[in-house]
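Visitor: Okay, predicted coordinates and the sequence, questions at the end:
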Amino acid sequence: MTVLALDIGGTKFAVARVAADGTFLDRAEHPVGQSPTATLRGLVADFAGPGLTGVGIGSAGPIDAAAGTVSPINIPRWRDFPLVATVRRFVPGVPVSLAGDAQCMALGEWWRGGRTSSSLLGIVVSTGVGGGLVIDGRPWTGRTGNAGHIGHVIVDPGGEPCVCGARGCLETIASGPGMVRWALAQGWTLAAGRPDARALTAAARGGARIPLAAFHRTAAALATAILNTAAVLDVRDVVIGGGVSAAGDLLLDPLRDTITERAGMPYLRDLRISATTLDRDAGLHGAAALALLAAGEPLREPS
């Protein structure tokens, strides 16, 4: 059995042909370009072939899984774009499944990332903050397909407005741009170069006070959202991915410390917080798992 996995991001599309055991047979990625639909068509055409039994798609959102549409914030041309129907036209007769990109990251980490528990919360901390859930060994996507979108848990009711229309969402604090914006407002300056998340991380590694404070502020906000989610859903494993997670212990150490300090109930005290082990491929593995599950294929243990 072979499936096609697609990872639709705001700046790049990735695709892989994947065997039933999760092995990548081929893999490629391409910038979105001026015509995202044409880019998508080209990638699918290059990788689809005889024997394909399903397609799984993880897409930046918001998504509407029931309608098969997506509206990625960073692809303005795609608003309520019929992604599932479009891909079906490229691969006639092949079933197509859709979930959010962070949901696929969580599913991929659960399946192929060496995790041992039956439930997992995956969080992508990057330009935005997304999330996904695996509960009792199955992806839990909710009514609209957006379950687990932890970036829009409100952690500061009096905080700044969010692009979603609410105020004080986790994303306003913990996203890379949110961290940089706060640091600049506190007086952080660079002698040269662009003040972005990468520069903020480098400055924090060098011991700069304000960048370090930005990471601790982000860790505190993440801890609030994680503890609230874990209290409701009783997950044990929490996996952090995305560009900001590349900061490693700069983020994970204060995050673990804050969770230890704040956790009350016994089942919240042994949360396991870790970084992604699959990096850029987690979403592709999760998209492949979507297609396999839709085909009634049990997810095999990695060999």
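Guide: Arrived safely. Residues are numbered from 1 along each chain as shown.
Visitor: rest of the way, CA atoms for contacts and neighbours
Guide: Will do.
Visitor: roughly how far apart are the residue positioned nearest the centre of the chain and residue 279?
Guide: Among the residues of the chain, the one closest to the centroid is residue 102, at 2.6 Å (Cα atoms, centre = their mean). Counting by Cα to Cα, to the nearest Å, the gap from residue 102 to residue 279 is 12 Å.
Visitor: okay, pairing it with this:
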Amino acid sequence: MTDLVLALDFGGTKIAAALVDPVGTVVRTARVPTPADPWDAVVSLVSSVVEDVPVVGVGIASAGPVDTVAGTVSPINVPSWQAFPLRASMAALFPGVPVELAGDGVCMALGEHRHGAGRGSTHMVGLVVSTGVGGGLVLDGRPFGGRTGNAGHIGHVVVEADGEPCSCGGRGCVETVAGGPRMVAWARQAGWRAPDDADAALLAAAALAGEEIPLEAFDRAGQAVGMAIAGAAAVCDLDVAVIGGGVAQAGELLFEPVRRALKAHAGLSFLEGIEVRAAELGGAAGLVGAAALVR
């Protein structure tokens, strides 16, 4: 095995690492739950993946906020890692090779752009609709992180002016409507009777069975996502939106209202051709995109 990049995908609930070849194929991978103090787990994980294989670079996708200028990460769900120097720490483990860092949303978008559903696009947004709603931008064929590396947080575009409080500190964000747990909570409040451990997958099953309240929950979520895409498209002149994540596994339950909202809200002539595509790389998108940072 030659010309491989080590990719690290660091999140609040899991850490994944992989060796990725030049065409975006994951050659070897492993993952562990994220502990309270994660560095030792990161070292052990990457060591088990790399073993004695030389790597030509290291790409890091991290939950944010990130600071790509300083090379630090401050994941919201990992209190012990506030302004943690992740890029420098990884560089110390792998001296002599380039080490690149970006937010996990940017890496998901880049992975899908280079090797997944975003192929052929020049200006795209990638979204992960799951427990939360994350996102990233690829503009003019290149990952775009903005001033600090945090551009593309489409889950925190406001779609309800007087909406529910969000974990980010704002109100009415896309995530408060389209995040899986928020969808379930809204459905319960609307009268949906479900087990205590009901999740977005059960909500989707109920919607597919024709239950009115779950159908409305997915309609609300898709409308919110579509409105956010319309706004991002107007600002960034996008041609493609790629949507993945657990909630997106519901297929047309989510995608149909997304497209309907885009038709209603993306009225400018240059937005008429924007495409909505289902992500292709699944959970590997962040790793593939992290590797692409180095390529």
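Guide: Nice, I can see it. Values in this document were obtained by computation on a predicted structure and should not be read as measured data.
Visitor: Can you give me the TM-score here?
Guide: Once superposed, the chains reach a TM-score of 0.94 (TM-score structural alignment, normalised by the length of structure 2), with 291 aligned residues with a Cα RMSD of 1.5 Å.
Visitor: Give the equivalent position in structure 2 for residue 66 of structure 1.
Guide: The equivalent of residue 66 of structure 1 in structure 2 is residue 69 (alignment by TM-score structural alignment).
Visitor: Check residue 112 of structure 1 too.
Guide: So, by TM-score structural alignment, residue 112 of structure 1 is matched to residue 115.
Visitor: residues near its match, how many?
Guide: Close neighbours of residue 115 of structure 2, defined as other Cα atoms under 10 Å, add up to 19.
Visitor: Skip the chain neighbours and tell me the closest residue to it.
Guide: Once flanking residues are discounted, residue 115 of structure 2 sits nearest to residue 24: 6.3 Å by Cα to Cα, 6 or more residues apart in numbering.
Visitor: Count the neighbours of residue 152 of structure 1 for me.
Guide: Neighbours of residue 152 of structure 1 (other Cα under 10 Å): 23.
Visitor: now the one 3 residues further on
Guide: Counted by other Cα under 10 Å, the residues lying close to residue 155 of structure 1 total 22.
Visitor: For it, list the residues it contacts.
Guide: 168, 169, 170, 221, 224, 225 (Cα atoms under 8 Å, 6 or more residues apart in numbering).
Visitor: could you pull out the helices for the stretch 51-200 of structure 1?
Guide: Applying DSSP state H, counting those that start in this stretch to the stretch 51-200 of structure 1 gives helices spanning 83-90, 101-112, 170-174, 176-185, 197-205.
Visitor: Let me know which of the ones you listed is tucked in deepest.
Guide: Highest mean neighbour count of the helices of the stretch 51-200 of structure 1: helix 101-112, a mean of 30 (counted as mean count of other Cα atoms under 10 Å).
Visitor: Following superposition onto structure 2, what is the mean distance for it?
Guide: Compared with structure 2 after the fit, helix 101-112 of structure 1 shows a mean deviation of 0.4 Å (mean Cα distance after the TM-score superposition for structure 1).
Visitor: What helices and strands are in contact with that helix?
Guide: Other helices and strands packing on helix 101-112 of structure 1, by 3 or more Cα pairs under 8 Å, 6 or more residues apart in numbering; DSSP states H and E, are strand 52-59, strand 120-125, strand 129-135, helix 282-294.
Visitor: would TSV of the ones you listed with mean neighbour count and distance to residue 15 of structure 1 be doable?
Guide: What follows is these, written out as TSV (neighbours: other Cα atoms under 10 Å; distance: least, Cα to Cα, whole Å):
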stretch	mean neighbour count	distance to residue 15 of structure 1
strand 52-59	26	9
strand 120-125	28	19
strand 129-135	26	20
helix 282-294	29	7
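Visitor: out of the ones you listed, which comes closest to residue 209 of structure 1?
Guide: For these, proximity to residue 209 of structure 1 was assessed by Cα to Cα; strand 120-125 is nearest, at 21.7 Å.
Visitor: elements contacting the closest one?
Guide: For strand 120-125 of structure 1, the helices and strands in contact under the criterion 3+ Cα pairs under 8 Å, 6+ apart are helix 101-112, strand 129-135, strand 237-241.
Visitor: now the second one: which residue numbers in structure 2?
Guide: Correspondence between strand 129-135 of structure 1 and structure 2 is established over residues 133-139, with TM-score structural alignment as the criterion.
Visitor: contacting residues around that stretch?
Guide: Identification of contacts with stretch 133-139 of structure 2 by Cα under 8 Å, 6+ apart yields 103-110, 113, 122-128, 143-145, 151-156, 174-175, 178-179, 236.
Visitor: picking that back up, measure how buried the residue nearest to residue 115 of structure 2 is and give me the count.
Guide: 21.
Visitor: I'd guess it is in a helix, am I close?
Guide: No - using DSSP: H, G, I helix; E, B strand; the rest coil, the assignment for residue 24 of structure 2 is coil, not a helix.
Visitor: Fine, thanks again, bye for now.
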